[in-house]
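In: Return a 3D structure for these sequence lines:
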Amino acid sequence: MLEKGLVFMSDTRTNAGFDNISKFRKMTTWDTPGDRVLTLMSAGNLATTQAVVSILDERSKSPEDRAPSLLAVPSMFQAARMVAETLREVIDGHANVGQRASSTFHATLILGGQIAGGPPRLFLIYPEGNFIEASEDTPFFQVGETKYGRPILVRAYDPEMGFEEAMKLLLVSFDSTLKANLTVAAPFDFHFYETDSLEIRHKGRIEAEDPYYNDLSQGWGDALKATLDSLPDYTME
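Out: Next up, the predicted model:
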């Protein structure tokens, strides 16, 4: 969450083992220009997350009297409730032989956006169907592999930064993660939502061979090495 709006970024690698690595989009957006923009990101079981997105997408295209839709709910809180209930329904439908089996189908989601009449809001949705909302004390969420990129966000996040600075911060965070974990890889999808715009303006994909990303990755590595070299050496007695 920034003062300017909301920023989202996701990688595209999924894997079911060392020899089964695939690329899938983990970010989905819905919008009605002038009324609402919603972004959903996912981590966890691919079958579960794809089912959730498909159900929500189908309902958004159905007549309002047939099924509830993300394009019809009156608030972001109600949108989060709808996504959470759908996630829980999908997990329960896949695994009905006990809690131990259902854990195989777990997924975690991040939902953010704005609906006309309310402020931008950001939610972390758990597989159990409950969720929490971002705040000034907790201004960002991560799902999936979080530990390697989190220190970058904690140290460098500033709510006053612009979208250009946020892009740099998120790419450095992801770059630090993929250097240490093979389950994360480019390309990276992004969506930067500007408060009260109520339309999608800044959305795209950063490929692995993107010149800016490669310069950033090399520069970050060089800067870390230079900083380490500048620190005082330990004296052996």
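
In: use CA for all of it now, contacts and neighbours both
Out: Fine.

In: mind checking the SS state of the residue nearest the centre of the chain?
Out: Nearest to the geometric centre of the chain sits Met41, at 4.2 Å (Cα atoms, centre = their mean). Of the three states, Met41 takes strand under DSSP: H, G, I helix; E, B strand; the rest coil.

In: quick one: it and Ser10 touch, right?
Out: Yes - with contact defined as Cα atoms under 8 Å, Met41 counts as touching Ser10 (7.1 Å).

In: Could I get the full set of strands for this protein?
Out: Assigned strands in the chain, in chain order: 5-10, 13-15, 21-23, 27-32, 36-44, 107-115, 121-125, 131-133, 188-194, 202-206 (criterion: DSSP state E).

In: Could you also give me the structure for this next sequence, so I can compare it with the first?
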Amino acid sequence: MTYCVGLMLERGLVFMSDTRTNAGVDNISTFRKMHCWEVPGDRVMVLMSAGNLATTQAVVSILDERTKATQERDPSLLAQPSMFQAASLVADALHEVIERHADAGQRADAAFNATLILGGQIAGGPPRMFLIYPEGNFIEAGEDTPFFQIGETKYGRPILVRAFDKGLSFEAAVKLLLVSFDSTVKANLSVAAPFDLQIVETDALVLGRSRRIAPDDPYYTAVSENWGRALKNALDLLPDYEF
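Out: Predicted coordinates for the structure are as follows:
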């Protein structure tokens, strides 16, 4: 399992993903689940993945190879005129990989599923973000749905629903994400640091600040400890139940 979140702010996009991959309690590994492409001044894209590791790695490999291909029959993310068409290309690649497993006798709706978040900006258009399903269809973030989660979403969602505001600074958004991720880590062993962070600033058309946040990162440790204390203090301030 994994946990990835993409936020749409007035200032741009913020992405965070964990790096834990497990096939049972005795087979735990660290893999990057965030992948980026950029043509400075023209486009920037970030892809995050949750689900079967073989499926997501195959999708990323296909997309990477197509960025280097010269044949027109191999459509490239770097040649798409809009983020919508880039999302369509990624969705087709995901569906293609899953169908390949299905043709080999595997169930496409079972072990080989994967879900993706694609966000970025292409010159001439606004920043956009899409949630791409295993079936190859997708939805777009907007005013009513300003963030997407994939993977183990339920534990980190309450803080996002309560505290997200599109006017947040990038710094405040990172703090919010770390609380969301920490809540998930505390509740589920299949999600863990290090976390990968990527910021895409509106109209910069270049990858912004990025960082890998280690389990012992001082700021993450402070957020985790202070948030735990704040929750306990808030609980203590509530009146006790009376029988």
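
In: Post the TM-score for the overlay when you can.
Out: Remark: TM-score between the superposed chains equals 0.97 [TM-score structural alignment, normalised by the length of the first structure]; 236 aligned residues with a Cα RMSD of 1.2 Å.

In: closest one to Lys61 of the first structure among the strands of the first structure?
Out: With distances scored as Cα to Cα, the stretch of these nearest to Lys61 of the first structure is strand 27-32 (10.7 Å).

In: Show me what that closest one is in contact with.
Out: Strand 27-32 of the first structure is contacted from outside by 9-10, 37-42, 53, 70-71, 189, 198-200, using Cα atoms under 8 Å, 6 or more residues apart in numbering.

In: what does it correspond to over in the second structure?
Out: Here strand 27-32 of the first structure aligns to the second structure at residues 34-39, judged by TM-score structural alignment.

In: Show me which residues of the matching stretch are buried.
Out: By neighbour count on 16 or more other Cα atoms under 10 Å, the buried set for stretch 34-39 of the second structure is 34, 36-38.

In: next one: stretch 109-128 of the first structure
Out: Result for stretch 109-128 of the first structure [16+ other Cα under 10 Å]: buried residues 109-116, 120-128.

In: equivalent range in the second structure for it?
Out: Going by TM-score structural alignment: stretch 109-128 of the first structure matches residues 116-135.

In: Tell me the gap between the matching stretch and the middle of its chain.
Out: 11 Å (Cα atoms, centre = their mean, to the nearest Å).

In: Ser61 of the second structure -> the first structure?
Out: Under the alignment (TM-score structural alignment), Ser61 of the second structure maps onto Ser54.

In: Contacts only, for that match.
Out: Per Cα under 8 Å, 6+ apart, neighbours of Ser54 of the first structure: none.

In: distance of the nearest residue to Ile62 of the second structure once chain neighbours are set aside from Gln57 of the second structure?
Out: Take Ile62 of the second structure and drop its neighbours on the chain: the residue closest to it by Cα to Cα, 6 or more residues apart in numbering is Ala93, 7.2 Å away. Taking Cα to Cα, to the nearest Å as the measure, Ala93 of the second structure falls 11 Å from Gln57 of the second structure.

In: Also Asp203 of the second structure?
Out: According to Cα to Cα, Asp203 of the second structure and Gln57 of the second structure sit 29 Å apart.
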